[in-house]
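Student: Provide a 3D model corresponding to the input given below.
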Amino acid sequence: MKFTDGQWMARAGLTLHRLEAMGDYHIDANGVTLYVPTNRVQTRGDTLNATMITLRFTAPREEIIRVQISHFDESYGSSPHFTIYEQEGFLPVIEDLEDKIVLHSGQTRVEIAKSGRLHYAFYHGARLLTECSAGSMAYIIGPGEAEINRVNGNFAAYAPDWRRPDRFIREQFSLSVGENIYGLGERFTPLVRNGQSVDIWNKDGGTGSEQSYKNIPFFLSNRGYGVFANHPEQVSYEVGSELTTKTQVSVPGETLDYFVLGGADMKGALSNYTALTGRASLPPAWSFGLWLSTSFTTDYDEQTVTRFIDGMAQRDIPLSVFHYDCFWMREYQWCDFEWDKRFFPDPEGMLARLKAKGLKICVWINPYIGQKSKLFAEGKAAGYLVKRLDGSVWQFDMWQPGMALVDFTNPQACAWYASKLEALLEMGVDCFKTDFGERIPVDVQYYDGSDPAKMHNYYTHLYNKVVFDLLCRVKGRDEAVVFARSATAGGQAFPVHWGGDCTATYPSMAESLRGGLSFCMSGFGFWSHDIGGFEQTAPPDVYKRWAAFGLLSSHSRLHGSNSYRVPWNFDDEAVDVVRYFTHLKCALMPYLYGQAVQTAQTGIPMMRAMVLEFPQDAACAALERQYMLGDNLLVAPIFSADNQVTYYLPEGRWTHLLNGKVYEGGRFYTEEYGFLSLPLFVRPGSILPIGNQTGRPDYDFADHAALHLYGFEDGMQASCSVPDQKGACALEAQATCSGGVLTVHVRTDKPYSLVLHGAVPQAVKGAAFEETQEGVLLTGCQTSVKITL
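Tutor: Below you'll find the model as predicted:
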């Protein structure tokens, strides 16, 4: 939200109260409290009839500084609140110096000037992260709701009547020359947020606009810091779009609460953010395989479903999960969680027959209860549905006629909703697609008295938590996975999320990738999308290109709206493409699942924008059509009918995984690829573990794994960890190259092999070796091998 008219003037009808010199301060063991007037105080009389802002600086965890700003004491707002994971026993180090106060949190610190108009700066070591200069923080008063709407659009309409829609607090963070801002959720606009205005407000708007299903009030800077606004309600950002040198955050009301997260680099700051707000649970290995859906509005019954599943098996396309979309329930009755007996007369038997084929089963759900559903009367009578301000049940006709919302602030409503899903789990269902959760009204009341303006974004968190907690309780945490569309901060704890309603075109495929990379830079570790696009039916070339992209994402699902997405419906080559890349993903599972374990432990996402992995490479700053899949694989999907792709390789000698060709990095390439290939490169100095199975994603990853060594040169060192299906390390390898000798140590009780790429060794100690088409195969390896290059 914009408040100024140019650099100096406020917009019509607005009064900006900016901070002046510090009036007083107090230091205790936990932090620093400042008392700062918004007027110049020259005499005692100037302290009367004045506005004063209170600022509190604390450190809940190492490398993180919290700033709480308040005009009137609202105790930083009513419920709901994000869960904040503080570091037990941690206290900052505080220095009260002659000219400034310094609060240290590990290597991150804030320096608060004592003289002049209040300003403060954040550092990591000797490096300036960002600063809030004099006048950056402001308390803003408007003339009232009508004028705010006239001047700035319908922002105030989001607030219920009893909130003050004409009070805001704003903070501005300096933007350095060359600084780029990323994140703020799954956004489909350009990856670099500079120049954009962003409102954190979940909407069901598809993937082709500035709206987003997953709005996260956290941004990440390429200078190695992040800022998280601790507000579930709407937060507004102006990223160099109001003042070109500032990133501005503002919220309605009397308080602003934010965290500055330092780090040695972008990955360090992102890891600190997920330590603060929660990290993803490790999804089960089977969830990384191929998911096939009935699609949305198609006609299907058990015979149709079985024909598709058997067709995939006959064509040697490994399938891990079959998903039933909306119409597994009868029309107008969503959600009653009962199978439509016209098409599924024996659901228990059907699920048993499918599971005998080795499949997991997913079914679509949402948190809306249509009036025709028998659960509507049940929920209404028990008080389990969200109510209007007058106490009646809130209802709406968009989506389901007369639909209501489950009130997840009511523990009994949560148990009631979960009991309906538990019956499906007992029947044989394994997981749920938790769709919707964005169109949440604010003219309502909740069981626990939660602020409805804050519940709009937060509702999805409670919804997904109820479902995920049920799966943990019934299936066990190591088997729990959802397929969610909406999210807010902290929702990364309930993987997996997918990108929503995209269109079957190359531009929509590209916007989906932008959204996914932005989402993964906002604290979420796992992400998927509808292969081939959701709306419309893709031409064969788009479907095939999307299949390669989808099967080189963390999670992979064939899904659409009004047509079946089995590959033989497109052309014969589509079958070959889906088969090839599904087999490839299964073979890569020792690497991919090792990366998934790392994501769960550190919060660093599996799919990474290039800038996250190579922040010092200026060419990577705005790349949004390629990504790193884990530490060591670079993927550049193809987005054109002419089969051409332009991509960038950072410095070093990169090896194409599929053809073994070595490329010099530090430059862009433009090439043409057939449908059974794409730019897929292994990072120089990598150990890439590849499994011995291509028919399923869940197997013993360490058993007979092949450890492929790529592009080692003097000074390089690398390691890899191959987990078992519980995430425990089953094979560990380290490699160091020094003085022309590559030393490899492996620790495992399983048989394995080593394959050296890019060089023929002059001598090998500890193994026999032979040249093969794939590379130099080293056999008879024990725990240590020395290779003279």
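Student: going forward, measure contacts and count neighbours with C-alpha atoms only.
Tutor: OK.
Student: What helices and strands are in contact with the longest strand anywhere in the chain?
Tutor: When secondary structure is assigned using DSSP state E, the longest strand within the chain turns out to be strand 729-738. Contacts defined by 3 or more C-alpha pairs under 8 Å, 6 or more residues apart in numbering; DSSP states H and E place strand 729-738 against strand 717-723, strand 741-748.
Student: so how far is the first one from its chain's centroid?
Tutor: Right, the one you point to is strand 717-723. When C-alpha coordinates are averaged (C-alpha atoms, centre = their mean, to the nearest Å), strand 717-723 and its chain have centres 24 Å apart.
Student: what ranges do the helices span in the stretch 1-150 of the chain?
Tutor: Along the stretch 1-150 of the chain, the stretches classed as helices by DSSP state H, counting those that start in this stretch are 145-152.
Student: no wait, the chain
Tutor: 145-152, 266-277, 302-314, 347-355, 374-382, 411-427, 452-475, 506-520, 540-550, 572-587, 589-602, 610-613 (DSSP state H).
Student: Let me know how buried the residue lying closest to Leu16 once chain neighbours are set aside is, in neighbour terms.
Tutor: In space, and not counting its chain neighbours, Leu16 is closest to Ile140: 4.6 Å by C-alpha to C-alpha, 6 or more residues apart in numbering. Using other C-alpha atoms under 10 Å, Ile140 has 21 neighbouring residues.
Student: let's see this one next to it:
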Amino acid sequence: MSKVFSWVLTTASALTLSLAPLFALAVEHYQSHRITPQGVVLTTDQGEVSVEFYNPHSVAVWYQPSGVTQLPSLLIGNPAQPVELALASNEQQLTLQSDALQLVISKSPLSIAFYRDGELLTRDQAGLIQADGQLGFDFSLAEQEKLAGAGQRVLGMDRRGHKLPLYNKAHYGYSTESSQMYFSLAGILSDKNYMLLFDNGATGELDLGHSQADQLRFRAQGGRSSYLLVAADTTPELIQQYLAVSGKPPLPARWTLGNYASRFGYRTEAEARAVVQKFRELKLPLDAIVIDLYWFGPDIQGHMGNLDWDRQAFPSPEQMLADFAADGVKTILVTEPFILTSSKRWDESVTAGAIAPGPDGQPKTFDFYFGNTGLVDVFNPKAADWFWQRYQELLAQGVGGIWGDLGEPEVHPADTNHYLPGIGLQPADAVHNAYGHRWAELVHQGYRRDFPAQRPFIMMRAGSLGSQR
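Tutor: Got it, this is the predicted structure:
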């Protein structure tokens, strides 16, 4: 099974979708504005547009058309800091300026140009574009501009000229090239020293000058209609300014930087103990052992979702964990968000309301490689609580870290629904790329609440912008 460490702007994946319907430019016109401590809120003929500085280098633009549901931010992790701003207005435009950025907001039709030290970085050419239930933005690109980012893909560093799916998806056996992988990110880093990041976890597409050489196009099947622009003098400074808004990764425990034993897989407690002993006999360093899916069942298929030890193969797991820990070896267990209907937890998970529903409101079931299954609705607080209780039990036994596998999710039927508090049910495509992020978040929150003295170890193979925190 693939194990992937994914860090900011090193990620990605997606279903080769064709967002074929042509987007009509929904021209928006300024009507008025009001000043806020962090910027301005524009009232337009279609709703409101919030322009909010989080620090002098970073500004979030959030289009909120009337009557359109907006999903929570994934990207923003820290509150806005006090920023000194200057605002000027005339009949044609507003100019909003910090010490590091200048925004020129044209009133009719609405568009926003971003400048640093008098140089145009990029322009939001038409505001929010809506058509056929999808949303998007178009931004200008300079002739020689190079674009990195967009997540985990095997395409070389400069992604300009590519049309990239935004849909976290496993790509097994990809060899020397892949445009779609586990961990996609809806954003780019330009060699003009700015980042443009779309705060959206929906299924979508990022067109980096492929369809039109001088234009970046973002499209999504729902989600949040917001983006963040960050600018600085150097790439390291740019990353720091981004993290000041989105949140820094927690400091990992020292052992996580050590040597791991891992294979697919250790089938028994005796085998795992023998491997640790062999490392010691050979005087090889060992800080952790990663145990794949045989810890919860004897076969690859039919057992996923047990989320408990197979005590035929691992008769004394608590003692094994304690013995490994005494020897300086942490134990990391694989877990998945799929609960098979053949697993020991199926009835329990259904009773707890943990399984994402289908169109009929009943737990959605479907077939995939490992068996007939349902998917834990990590967005639903009831489901998240039930899922965390399983992790709490394992960590209390002495498990040292959590590996979250198949979290794209690997199979995510379009007619699956997810419950978001305060919003209601949302279709799979509106939240697909947010799934791994929310899974990691619920595990992290549980660690901090129930095991505050333990630095979390969470190894996820899928996520989104903001998952680093």
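Student: on that earlier part again, among the helices and strands packed on strand 729-738 of structure 1, which is the most enclosed?
Tutor: The densest packing among these, expressed as mean neighbour count by mean count of other C-alpha atoms under 10 Å, is seen in strand 717-723 with a mean of 22.
Student: can you tell me what part of structure 2 that one aligns to?
Tutor: Here strand 717-723 of structure 1 fails to align to any part of structure 2, judged by TM-score structural alignment.
Student: again with stretch 584-601 of structure 1
Tutor: Stretch 584-601 of structure 1 lines up with nothing in structure 2 when matched by TM-score structural alignment.
Student: Kindly report the same for stretch 383-397 of structure 1.
Tutor: Under the alignment (TM-score structural alignment), stretch 383-397 of structure 1 falls on residues 353-367 in structure 2.
Student: For that stretch, measure first residue to last.
Tutor: For stretch 353-367 of structure 2, the first-to-last residue distance is 20 Å (C-alpha to C-alpha, to the nearest Å).
Student: Pull the distance from that stretch to the chain's centre.
Tutor: With C-alpha atoms, centre = their mean as the basis, the distance from the averaged C-alpha position of stretch 353-367 of structure 2 to the chain average is 23 Å.
Student: Can I get the helices of structure 1 in CSV including distance to Ile84 of structure 1 and mean neighbour count?
Tutor: Conversion of the helices of structure 1 to CSV gives the following (distance: least, C-alpha to C-alpha, whole Å; neighbours: other C-alpha atoms under 10 Å):
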stretch, distance to Ile84 of structure 1, mean neighbour count
helix 145-152, 32, 15
helix 266-277, 5, 24
helix 302-314, 44, 15
helix 347-355, 40, 16
helix 374-382, 32, 16
helix 411-427, 21, 16
helix 452-475, 14, 22
helix 506-520, 20, 26
helix 540-550, 33, 25
helix 572-587, 36, 22
helix 589-602, 17, 25
helix 610-613, 24, 23
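Student: Nearest to Pro367 of structure 1 among the ones you listed would be which one?
Tutor: Between Pro367 of structure 1 and the helices of structure 1, the shortest gap by C-alpha to C-alpha is with helix 452-475, which sits at 7.0 Å.
Student: ok, the closest residue to Ser221 of structure 1 other than its chain neighbours - how many residues close by?
Tutor: Using C-alpha to C-alpha, 6+ apart and skipping residues adjacent in sequence, the residue nearest Ser221 of structure 1 is Ile181, 4.7 Å away. The local packing of Ile181 of structure 1 (other C-alpha under 10 Å) involves 23 other residues.
Student: Tell me how far the aligned partner of Ile181 of structure 1 in structure 2 lies from Asp158 of structure 2.
Tutor: For Ile181 of structure 1, the aligned position in structure 2 is occupied by Leu147, per TM-score structural alignment. Distance of Leu147 of structure 2 to Asp158 of structure 2, computed by C-alpha to C-alpha: 5 Å.
Student: which residues do the two both contact?
Tutor: When contacts are counted by C-alpha atoms under 8 Å, 6 or more residues apart in numbering, the set common to Leu147 of structure 2 and Asp158 is empty.
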